[in-house]
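**Q** fold the stuff below for me.
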Amino acid sequence: MLHRDQTAAKPQPATGTTPPFPFTAIVGQDDMRLAMVLTAIDPSIGGVLVFGDRGTGKSTAVRGLAALLPPIRAVRSCPVNSAERHLCPDWAEIADPTVVEKPTPVVDLPLGVSEDRVTGALDVERAIAQGVKAFEPGLLARANRGYLYIDEVNLLEDHIVDLLLDVAQSGENVVERDGLSIRHAARFVLVGSGNPEEGDLRPQLLDRFGLSVEVRSPRDIDTRVEVVLRREAYEADPIGFAATWAEAEAELRAKILGARRALAKVKTPRKVLEDCAALCIHLGSDGLRGELTLLRAARALAASEAASTVTRDHIRRIAGLALGHRLRRDPLDEAGATDRVARAVTETLGAAKS
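**A** Next up, the predicted model:
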């Protein structure tokens, strides 16, 4: 089994290594790219689930996003990427408290990974003998304040799914063994990808993703040709290809940073809140997570467009991504989730203005 955490756990470009395929050079797949950008603007949206055919750029987009994301400010030697020294866990041996800029962590969680590898390992014998909290941080520690990426998420083992659900709910990783307890912050954006033909995702985990995207292979000749041409150009000269797209990458990075700064100032009229509620009621969405996610995504979309107020149009454009995976199965309705949401949007909010 391939353990990608050894080679691609932090897919950031480094000196002397091949740069990832630029995020802005991905052809088509507009919904997937939009969903990932929105979570970069507002991580509280709750992550992205990308389901679709093999070879549609799912993994490429995640690795491209990793290189695109703006850096974070964190304590140099903190194992959980804390922004300030006093936020570092007490078990961490902080050798250098200097605050520096680090690449936004993007950690790959491979299939078949052990629980200790995910949560971290507690050395009880050393703790008893030396009176210290001997703890080897895991993937959740490294992913704090960043992204946790799971390819083939629908094939993840149940006990790892349960663990992720607990951490996603609390924002904290707790490791307990023989009366000893270790805690640390574990807040990350969860990105999952997979092929629906290989199995369904557990409903509890599915609901934890803020946005979902269904990707398909392009059906027109021009798009498919452009995909091949760009891929060949990248493989022939990765550094030169990355340089060609450097300006577009910088523009998108600046757009994300600007939207982050503007997000808190975006106004949400009551009418927009009523639209969110009416749409979720029409679709039979359980709980209020649908409304909250829809609203946060619409705010992020508005901020990305330098709009001062969320409008019905923002809700209309983002509804499919925020609500498609929250629909109850209807054996009498053969339409797909995307079509059902689009139909509900038209019936509830009216047709989009041309």
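
**Q** switch to C-alpha atoms for all contacts and neighbour counts from now on
**A** Fine.

**Q** touching the helix ranked longest in the chain from outside, list them.
**A** Longest helix of the chain, by residue count under DSSP state H: helix 246-263. By CA atoms under 8 Å, 6 or more residues apart in numbering, the residues outside helix 246-263 that reach it are 22-24, 37, 40-42, 68-70, 299-300, 303-306.

**Q** out of those residues, who's nearest residue 199?
**A** Using CA to CA, residue 37 is the member of those that lies nearest residue 199, at 27.1 Å.

**Q** who's in contact with the nearest residue to residue 135 once chain neighbours are set aside?
**A** Leaving aside its sequence neighbours, residue 135 sits nearest to residue 122 (CA to CA, 6 or more residues apart in numbering; 4.6 Å). Listed by CA under 8 Å, 6+ apart, the contact set of residue 122 reads 133-136, 175-177, 182.

**Q** could you dump these into a markdown table and include distance to residue 226 and secondary structure?
**A** Converted to a markdown table, the contacts of residue 122 look like this (distance: CA to CA, whole Å; DSSP: H, G, I helix; E, B strand; the rest coil):
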| residue | distance to residue 226 | secondary structure |
| --- | --- | --- |
| 133 | 54 | coil |
| 134 | 53 | coil |
| 135 | 49 | strand |
| 136 | 46 | strand |
| 175 | 48 | strand |
| 176 | 52 | strand |
| 177 | 54 | strand |
| 182 | 50 | strand |
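
**Q** here is a second sequence; please produce its structure as well for comparison:
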Amino acid sequence: MALAYPFSAIVGQDDMKRALLIASVDQEVGGVLVFGDRGTGKSTAIRALAALMPKMDVVGGCPYNCAPDAERPGLCAQCRPGEDAGKEKVRSEPMPVVDLPLGATEDRVIGALDLERALRDGEKAFEPGLLARAHRGFLYIDEVNLLEDHIVDALLDVAASGENVVEREGLSIRHPARFVLVGSGNPEEGELRPQLLDRFGLSVDVATPTELTSRISIVRSRDEFDRDRAAFIKRFQRKEGKVRKQIQNAREHLGEVELPDSVVELAARLCIALGTDGLRGELTLIRAARALAALEGAKEVTSEHLQTVAPLVLRHRLRRDPLDEAGSGARITRAMEELFAA
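**A** As a prediction, this is how the structure comes out:
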């Protein structure tokens, strides 16, 4: 297995790193979309975060990574009460990070009939797909804007329900499929379908650094990593440990972070001012703000947390205004200045 570039060694791109950390603390935030120029560290950051994630307990023999303490709706058929199949002792596994390649077939993504067992034993059996492997982990799609429509449709169904339903070749299978959806791409190569865009909780635009010292630092670090990966990773071992501990503490104390009514009101006022559709904007705002507060070790969410995450949450949820030449980021900043100054 190739060694991943250390997350703490990434220079700049603070919004992207913050968004990924927030999504790693609370899966309910809804995933991260990273759009920007080629060669700006999008894939590097995502794979680096995966190496930081703590291990998780899974039911032994379960192909869907079911948690031993999960309630019935969050368990597959063989792990539900009364079923003995697959109930071996609990084991600890790395959090899955599954790549969904652009050329993947629908059968490979959602699962299909296990042809080998069908031909060998004459029995119908289900072969889990990428969505099953990604349960309780990350599903990463590079060049997400180039994904084929029928794969996008499958992802939308699962993202909405948290369950993968397969009805084909005489099979009728349901299994849990909850994961953090992470996508990256270059907007010059095509736009993302609005339905899928709305499923991402956070959106980040990354650009090529223009500051000379930053570019030199990035090039030197990458060159050192490529020449001796083990030595480079060892240099950042302590920093990586701190970030890993920060994520673990935030996940453990997320439920203890208080959410004042005043912050919820500010979130609602901001979404009203920007004219966002539905209530997903407010819900994601308060969840992301709570996750950020947990990362910082705060006991309650503040307006500062809300202001920090607002551009990440709302940038991709605004309707295009042909009469306003300012980008979505500028519109959010303007609305926050008017709201929080009042």
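
**Q** before we move on, the earlier item: need the counterpart of the residue nearest to residue 135 of the first structure in the second structure.
**A** Aligning on TM-score structural alignment places residue 122 of the first structure opposite residue 113 in the second structure.

**Q** ok, now residue 236 of the first structure?
**A** In the second structure, the residue paired with residue 236 of the first structure according to TM-score structural alignment is residue 227.

**Q** ok, residue 257 of the first structure next?
**A** Match for residue 257 of the first structure (TM-score structural alignment): residue 248.

**Q** the first structure: which residue goes with residue 101 of the second structure?
**A** By TM-score structural alignment, residue 101 of the second structure lines up with residue 110.

**Q** which strand or helix spans its match?
**A** Using DSSP states H and E, residue 110 of the first structure sits within no helix or strand.

**Q** what about it, how many residues nearby?
**A** Close neighbours of residue 110 of the first structure, defined as other CA atoms under 10 Å, add up to 22.

**Q** how about residue 167 of the second structure?
**A** Residue 167 of the second structure: 10 surrounding residues under other CA under 10 Å.

**Q** gap between the residue opposite residue 274 of the second structure in the first structure once aligned and residue 17 of the first structure?
**A** Using TM-score structural alignment, the equivalent of residue 274 of the second structure in the first structure is residue 283. According to CA to CA, to the nearest Å, residue 283 of the first structure and residue 17 of the first structure sit 48 Å apart.

**Q** residue 67 of the first structure too?
**A** In terms of CA to CA, residue 67 of the first structure sits 13 Å off from residue 17 of the first structure.

**Q** tell me which of those two has more neighbours.
**A** Neighbour totals were compared for residue 67 of the first structure and residue 17, and residue 67 leads with 25 against 10 (other CA under 10 Å).

**Q** show me what that one aligns to in the second structure.
**A** Residue 67 of the first structure maps onto residue 51 in the second structure, with residues paired by TM-score structural alignment.

**Q** surely its match meets residue 4?
**A** Yes - assessed by CA atoms under 8 Å, residue 51 of the second structure is found in contact with residue 4 at 6.9 Å.

**Q** what sits against the aligned partner of residue 50 of the first structure in the second structure?
**A** With TM-score structural alignment as the criterion, the equivalent of residue 50 of the first structure in the second structure is residue 34. By CA under 8 Å, 6+ apart, residue 34 of the second structure lies in contact with 16, 42, 182-185, 203-206.

**Q** any idea which of those is the one closest to residue 76 of the second structure?
**A** Each of the contacts of residue 34 of the second structure was scored against residue 76 of the second structure by CA to CA, and residue 182 proved nearest at 23.9 Å.

**Q** how many residues are close by that closest one?
**A** 26.

**Q** from residue 58 of the second structure, how far out is residue 275 of the second structure?
**A** Going from residue 275 of the second structure to residue 58 of the second structure by CA to CA gives 42 Å.

**Q** who's more crowded, those two?
**A** Shown here are residue 275 of the second structure and residue 58; by other CA under 10 Å, residue 58 has more neighbours (23 against 12).

**Q** nearest residue to the more buried one other than its sequence neighbours?
**A** Per CA to CA, 6+ apart, closest to residue 58 of the second structure is residue 67, 4.8 Å.
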